[in-house]
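**Q** Quick one, fold the following:
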Amino acid sequence: MSDFDLFVIGAGSGGVRASRVAAAYGARVAVAEEYKVGGTCVIRGCVPKKLLVYGSHFAEDLDDAAMFGWDVPAKTFDWAVLRDNVLGEVSRLEGAYTETLKTHKVTILQERATLTGPNSVRLASGKEITADKILIATGARPVMPAIEGIEHAISSNEVFHLERLPKRIVIAGGGYIANEFAGIFHQFGSHVTLVNRTDVMLRHYDQQIVDRLIQISLRKNIDFKFHATIDRVSRDVNGRLHIAMTGCDDLEADELLFATGRHPNTEDLGLEAVGVETGDNGKVGVDEDNRTSVPSIFAVGDVTDRVQLTPVAIREGQAFADTFFGNKPCRVDYGSIPSAVFSHPPLAGVGMTEGQARNTIGPVKIFTSDFRPMKNVLAGRNERSLYKIVVDAESEVVVGIHMIGPDAPEILQAAAIAVKAKLKKSDLDDTLALHPTMAEELVLMR
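**A** Modelled structure (predicted):
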């Protein structure tokens, strides 16, 4: 008899969900985690980053307060206070996730585990453990380029632990992580330069929405260097970084942050030795039921490099546990996944972009609302929001919704139901507006 019914390697979002649900079905479950329970999202990703986003929003809110009658005589910011409070919340959440696993009688092993066979693993301590099924949920890590002086740069892992707020920061990348930290540090008062090797930003989002973010960012004096690459980095005796560039003049900064993608954590797991096939970028190949090339070994989350989003990893972990331990076969639907960039202002989208729709279904109808939020009007802030609905011209079905503006991600979560349910534009038109709100624009476009 095996030691466990299920052995999970990695206690991130997907691993924790699979462990908890499988244990709730009565399975004997163990999970090995060599760092901290909670994974990237909770420990050094979306949760602490969103807390920094909240903190940075006060910069504009305090400026706007005067037009609403509030006297704010002095505006100062203490990075150390926010940093330490965020890290304290991360520690609390780690404890909560750990307690959840313990409550469900999941055995937690705080050490590294590697595969030794289709039904066995070896812990760092040398102990061998057997299991009927093994689930790989080791996530991914930031990519750091192999350039001279890379030891002077940081990734998104280290950004939450900075000793002091940089006066000047260079951020390399064109994805959501780069744009989110660009907005955060700008609001904290840093001079931000965003370097991208192409002129394409946020490639999976609607281009019109992305263009609006770039326009707003430029007006805020965030500096963009397109078609530029970083060649090498050095630090002088005063602690300043010199960044040698191709495609633009060399840059000086206090910090250099690379946000240029994430690499699945598959090295030294024993995958090759047991016959688990991996693909490009080291990702673990799986079928629709999260099964690898070895029938008893499965994988979920970022390590599969399908869709690197926390809710997707959670849904995959749930589907795995339901299918193999709950006798409720199910698979994840990867269509119409809502996503957001917590930039300043935030943007969000679900379904097909205008470009994707035209290339996929042909004739489309585009409805937009370009407006200045009421709060911005009274505050004297000229920043405009943009909402966009993409409709199949023949069926009138809403195939995409995209927006940029205050609270866009919060609004999109409900709006995503329209795309998932394949509602028609007339269904939105027939819905009464909730006035005065920004969200009412979604049902007023004609």
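**Q** Please count neighbours and contacts with C-alpha atoms only from this point.
**A** Noted.
**Q** For Gly149, give its distance to Arg235.
**A** Gly149 sits 8 Å away from Arg235, going by Cα to Cα, to the nearest Å.
**Q** let me fix that: Ala348
**A** Counting by Cα to Cα, the gap from Ala348 to Arg235 is 38 Å.
**Q** In terms of neighbours, single out the busier of those two.
**A** In this view Ala348 and Arg235 are compared by other Cα atoms under 10 Å, and Ala348 has more residues nearby, 26 against 15.
**Q** To compare against the first, here's the next sequence to fold:
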Amino acid sequence: MKYDFDLFVIGAGSGGIATARRAAGYGARVGLAEYDRLGGTCVNRGCIPKKLMVYTSHFPESFVESQGYGWSNVSSVLDWPKMITSIQNETKRLNGIYQKMLDTSKVKIFQGRGKFIDNHTIEVGKDKVTADKILIAVGGYPVKPNIPGIEHTITSDDIFNLPKQPKRIVIWGGGYIGVEFACIMRGLGSEVIQIIRRDKILRGFDDDLRLAIQQSMENNNIQILKNSEVTSIEKTPQGLKISTKGNKNNEIVLADTIGLAATGRKPNLDNLGLENINIEINKGAIVVDQYNCTNQPNIYAVGDCTNRINLTPVAINEGRLFADSHFGKSTRIMNYENVPSAIFSNPEAATVGLTEFEASEQYGENGIKVYKSQFRPMYYVLPEKEEKTLMKLIVHKDSDRVIGAHMVGNYASEIIQGIAIAINAGATKAIFDATVGIHPTSAEEFVTMR
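**A** Here you go, the predicted model:
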């Protein structure tokens, strides 16, 4: 049978666009459906606008720290609308770049939500198209808990459109999104209260990393209510009244809004017509094999809708490997071990490989050796700030391989990127030790730990 397209992609986020362009580069006829702006969560509501806000939030402390180096006191006020407008303009610029790249690649774009009619037919608005292979790359979206008054709250998607800066904001959730926005809003001058269900933030990350970030956040006047759960939210003339339960009963009046950024995300599978093709779903996510194939042999999925490792570079790599395998000359699969990640908190953190707990579970407590260093970086000496950097290596004793690396401190994400290459190459602690450090830097500590 002759189809309209060799490949049709549903979703023009990072994974979908990467797949479409790579497949088209191999000569495939590619169509793509998107009901929103090009670039998906990362460009429009995630990585890019968030990182721009991170940069903005660092200036006030830089002004203060500069005085330790001899600069005079700086008095500056944030123009919130200008910041928001600048960020929105940048995302629009990136939307245009994606449009040009897809046009150059001769990918045909359909504006609208793609919906399955059958295994080879997609409906987009008034159009119906057929394709040999179909890739689902619809990403995920933030969800809100079902509690009284939840309609008075926002999610991380909404914070980039707030018309004015909240003077006091409550952030519910201890995951990396909640932690990042707590640090951003505090840096921008808002009073921040963070409510977490457990005693520590960032469940799933290395315990030393979690503790170091949490202590620093509290030292920077972010109030963290631990072991607490929000039970109801009430809008009052004074603001939002947020009731919690936990170790203590608390009532908080919030003057502006509450951000629910880190209470969870789920795959964006509504209105896709998956019931028409009997796609297997498990815990709300599309089930795929190592080749990103669903239980239907011509239908595939990549990125957050599969709920494996929900990171933009992972979705991009999955998509490109899919295109290489089906339209190129090589069959390759994604390696999900040692995927590095960063938390753009203040201080910044980054990690790759196993946590100490995971390594102990896998090899036993006596099967690993942990190297750890905590120090004040040179940058903070003249400003006389007691800001600490944490670095940690986890080594498998029998092989001497470095199986985990974790860092909290300035430029952690930049430094861990290089460490990730070494770990993926199977570098041993002896190789780390034999590497000459760059002095004076924080990064050299990774090759001098004994």
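**Q** remind me, longest helix of the second structure?
**A** Among the segments of the second structure that qualify as a helix by DSSP state H, the longest is helix 80-104.
**Q** chain center to it: distance?
**A** Shown here is helix 80-104 of the second structure, whose average C-alpha point lies 19 Å from the average C-alpha point of the whole chain (Cα atoms, centre = their mean, to the nearest Å).
**Q** Tell me where the second structure has helices.
**A** Using DSSP H, the helices assigned to the second structure run over residues 14-25, 40-45, 47-66, 80-104, 176-187, 207-219, 312-327, 356-363, 412-424, 429-434.
**Q** In the first structure, what range does the last one match?
**A** Under TM-score structural alignment, the alignment places helix 429-434 of the second structure onto residues 425-430 of the first structure.
**Q** Just the residues contacting that stretch, thanks.
**A** Contacting residues not belonging to stretch 425-430 of the first structure are listed as Val391, Glu396, Val397, Val398, Leu442, Val443, Leu444, Met445 [Cα atoms under 8 Å, 6 or more residues apart in numbering].
**Q** My understanding was that the fourth one contacts Lys422; is that so?
**A** In other words, Val398 of the first structure. Yes - between Val398 of the first structure and Lys422 a contact is recorded at 6.3 Å, counting by Cα atoms under 8 Å.
**Q** for stretch 113-130 of the second structure, how far is the first residue from the last?
**A** Start-to-end span of stretch 113-130 of the second structure (Cα to Cα) is 15 Å.
**Q** Can you give me the buried ones in that stretch?
**A** In terms of neighbour count (16 or more other Cα atoms under 10 Å), stretch 113-130 of the second structure has its buried residues at 113-117, 119-124, 129-130.
**Q** now those as TSV including distance to Leu38 of the second structure?
**A** Rendered in TSV, the data for those read as follows (distance: Cα to Cα, whole Å):
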residue	distance to Leu38 of the second structure
Arg113	13
Gly114	14
Lys115	18
Phe116	21
Ile117	24
Asn119	25
His120	24
Thr121	22
Ile122	19
Glu123	19
Val124	16
Val129	20
Thr130	22
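**Q** Mind picking the one among these that's closest to Asn221 of the second structure?
**A** For these, the closest approach to Asn221 of the second structure (Cα to Cα) belongs to Arg113, at 43.8 Å.
**Q** Counterpart of the closest one over in the first structure?
**A** Residue mapping for Arg113 of the second structure onto the first structure gives Arg112, with TM-score structural alignment as the criterion.
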